[in-house]
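A.B. asks: next comes the sequence, and after it the predicted model I'd like to discuss.
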Amino acid sequence: MIFSQGADGCGLLRWTQNECTLIASEVLHMDEDIRRKQNDIIIGIYTAPVEDLLIDCCEGLREIIPFDHSYTAFNDQSDRFKAAFNYQSTDTDEELTALYADYYHTIDYLSWFYNQGIPATVRSTDLIHPDVIEKSRIHQEWENRLGIFYTATACVATDNILFGTISLMRSKEQGNFSDEEMRVFDEINEHLCNRFRLTYPNGVNRFMMDCNVDRIIAAYSLTPREWEVSSLLVKGVSRAEIADRLSISKNTLKHHIANIYRKMHVSNAMQFFAAFNRVGNIGGSSRGDEK
């Protein structure tokens, strides 16, 4: 860096050519590092088990986008439930995470946006004025305990189906999420939306997250309700109890089981369990009650 006298007599600082080259090289190296880390996350999106996918992405994003706290959640699209579940966080106290899951999610000022089922990434301040955030009950009672103010959220969704969300949170001191950080977040979310759309075109539910069922869903194209029935059969639950748990008639249950057998190309319970275990390698009771 050199100092020179300007025409108006004011001193000017000028970068030398070598310094400019060095700065450009450092910026390029930084961009390459971010791209490499981003590519690692994208590869993981298409290879990791779905039940771990959101939290794994969250940890990968930490290497690119700094944040103080985070949480992820799935959204149940089954007939019986339409609510977030399986809240997870690796950087937030379990009690505070449970408080959000059990209560504060119901008064979250962003919940209306999540529930539209639109694939998007958004900053809280893109939708809500900071003054409104400051006065909100969830901020005063929950966010303040975490020391956070700014939130960036990815809605993993497609075709009006919400699969889940990832929320990254920062303190006021750390500042809001930049446009560049949101660009990276949005690119990652595009791949998340694609993975879930390909694997679960009808959405996810609580039963699907009990174990790794990617291969079973993909192999047999089971609907969420058919997966509920299948998972309960594998666990040894009787047909009568399955009908009671799912609030369906025995005839409706028979119809679901007939569809499952047809999709799995089997004709009886023994063949069903063999096919189920062969594809998913999932253990359980040998069979459900066929009465």
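C.D. replies: The structure has been received and is ready for your questions. Residues are numbered from 1 along each chain as shown.

A.B. asks: rest of the way, CA atoms for contacts and neighbours
C.D. replies: Fine.

A.B. asks: now the element after the helix or strand where Lys37 lies, going C-ward?
C.D. replies: Taking DSSP states H and E as the definition, one finds Lys37 inside helix 17-45. Following helix 17-45 in sequence order, the next helix or strand is helix 50-61 (DSSP H and E).

A.B. asks: what helix or strand is Ile65 on?
C.D. replies: Assigning secondary structure by DSSP H and E places Ile65 outside every helix and strand.

A.B. asks: so what's it up against?
C.D. replies: Glu181 (C-alpha atoms under 8 Å, 6 or more residues apart in numbering).

A.B. asks: picking up where we left off before, next, the angle from the helix holding Lys37 to helix 50-61.
C.D. replies: 170 degrees (axes from the mean of the first three to the mean of the last three C-alpha atoms, to 10 degrees).

A.B. asks: Lys172 in helix, strand or coil?
C.D. replies: Classification of Lys172 using DSSP: H, G, I helix; E, B strand; the rest coil returns coil.

A.B. asks: that one: neighbour count?
C.D. replies: 11 (other C-alpha atoms under 10 Å).

A.B. asks: name the nearest residue to Arg195, sequence neighbours excluded.
C.D. replies: Tyr46 (6.4 Å; C-alpha to C-alpha, 6 or more residues apart in numbering).

A.B. asks: check it against this one:
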Amino acid sequence: MISESEWRQIDDVVFDIYQAENVRDLRLRFLERMKQLVPHEISVFDLKGRRRGRDVFFDPVTTTIEKKALDSYYDEFIEKDYTSWATSQMGDIVAYRDSDFISDGMRQKSEFYQKWMRPMGVVYGCGINVFSHGVGFATVTFARDEGEGDFTDKELDILSVTARHLGEKFHQLYPVGVSYRGRGGSLENFNELYGLTAREAEICEMVCSGLLPAEIAASLTISTSTVNRHLANIYQKTGAGNRSTLLRKALRSLGKDAVFD
């Protein structure tokens, strides 16, 4: 059973989720907070979308995994991860434990375990599927060493509670799903069609890459109010009444596979 002190910590996590000004800070803060509630050695929080009928995971953040190891996962081992198929079949389950759907013997014989998990000294894994209103937004993965033992039912309950709030926050930010512009994509035709200025075009493309006004402002070294003023001009020129409509209209010009919804 979740204790009173743990509920207070969960309340702090939920508060952080809804107060976060941008998705990157939200994810990093979440990982940091969860070290106390669900002890672990490594963790990663990536974004999730669909491309050509397949799940795509991108823009991972972590405070515990070296860049080389993180890159190797997404470049080489993501297709060999024994959790990939199982989590894609989970429906409305938001939190899972690796050992719930694969035996220790099979897991420890796998190439993913032998070449990626074991070198980092971790044995047990669990994770969160972040989704809401039928849309998947992200995944969070945790792993720890043999000495700490497998993740407990109580820890999965804690992850389930926080996952529901993550899903609602992401749905507020990205009601049609997290957008992703693949390499080589260009909004040049869209920008010309609606007569966007160079700065407006730049901001429009950053919006379509999933950045929020505060993140755009930090990247361009301008104020958030200036970004919002440009966005208002973009909405007026394109006839988009809000961010979601702008995303749909702009990304449609890149082809159907350029937006995850």
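C.D. replies: In hand now; what should we look at? Nothing here was measured: the structure is a model prediction, and the numbers come from that model.

A.B. asks: just checking, what packs against the helix holding Lys37 of structure 1?
C.D. replies: helix 50-61, helix 179-199 (3 or more C-alpha pairs under 8 Å, 6 or more residues apart in numbering; DSSP states H and E).

A.B. asks: would you turn those helices into CSV with distance to Tyr71 of structure 1 and mean neighbour count?
C.D. replies: Compiled in CSV, these are given as follows (distance: least, C-alpha to C-alpha, whole Å; neighbours: other C-alpha atoms under 10 Å):
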stretch, distance to Tyr71 of structure 1, mean neighbour count
helix 50-61, 8, 19
helix 179-199, 15, 18
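
A.B. asks: could you measure from whichever residue in structure 2 pairs up with Ile42 of structure 1 over to Arg8 of structure 2?
C.D. replies: Superposed on structure 2 with TM-score structural alignment, Ile42 of structure 1 falls opposite Val14. Using C-alpha to C-alpha, to the nearest Å, we find Val14 of structure 2 at a distance of 10 Å from Arg8 of structure 2.

A.B. asks: my guess is Tyr73 of structure 2 meets Trp116, correct?
C.D. replies: Yes. Under the criterion of C-alpha atoms under 8 Å, Tyr73 of structure 2 makes contact with Trp116 at 7.5 Å.

A.B. asks: with neighbour numbers in mind, choose between the two.
C.D. replies: Trp116 (20 against 17).

A.B. asks: quick revisit: closest to Met209 of structure 1 out of the helices and strands packed on helix 17-45 of structure 1?
C.D. replies: helix 50-61 (5.5 Å; C-alpha to C-alpha).

A.B. asks: on that earlier part again, of Val14 and Arg8 of structure 2, which one has the most company?
C.D. replies: More neighbours surround Val14 than the other of Val14 of structure 2 and Arg8, with 19 against 11 (other C-alpha under 10 Å).

A.B. asks: show me what the helix or strand in which Val229 of structure 1 is found packs onto, helices and strands only.
C.D. replies: If you go by DSSP H and E, Val229 of structure 1 is part of helix 224-234. Counting contacts by 3+ C-alpha pairs under 8 Å, 6+ apart, helix 224-234 of structure 1 is packed against helix 239-245, helix 250-264.

A.B. asks: quick one: contacts for the equivalent of Val122 of structure 1 over in structure 2?
C.D. replies: Aligned by TM-score structural alignment, Val122 of structure 1 pairs with Tyr96 of structure 2. Contact analysis of Tyr96 of structure 2 by C-alpha under 8 Å, 6+ apart lists Thr87, Cys126, Gly127, Ile128, Leu156.
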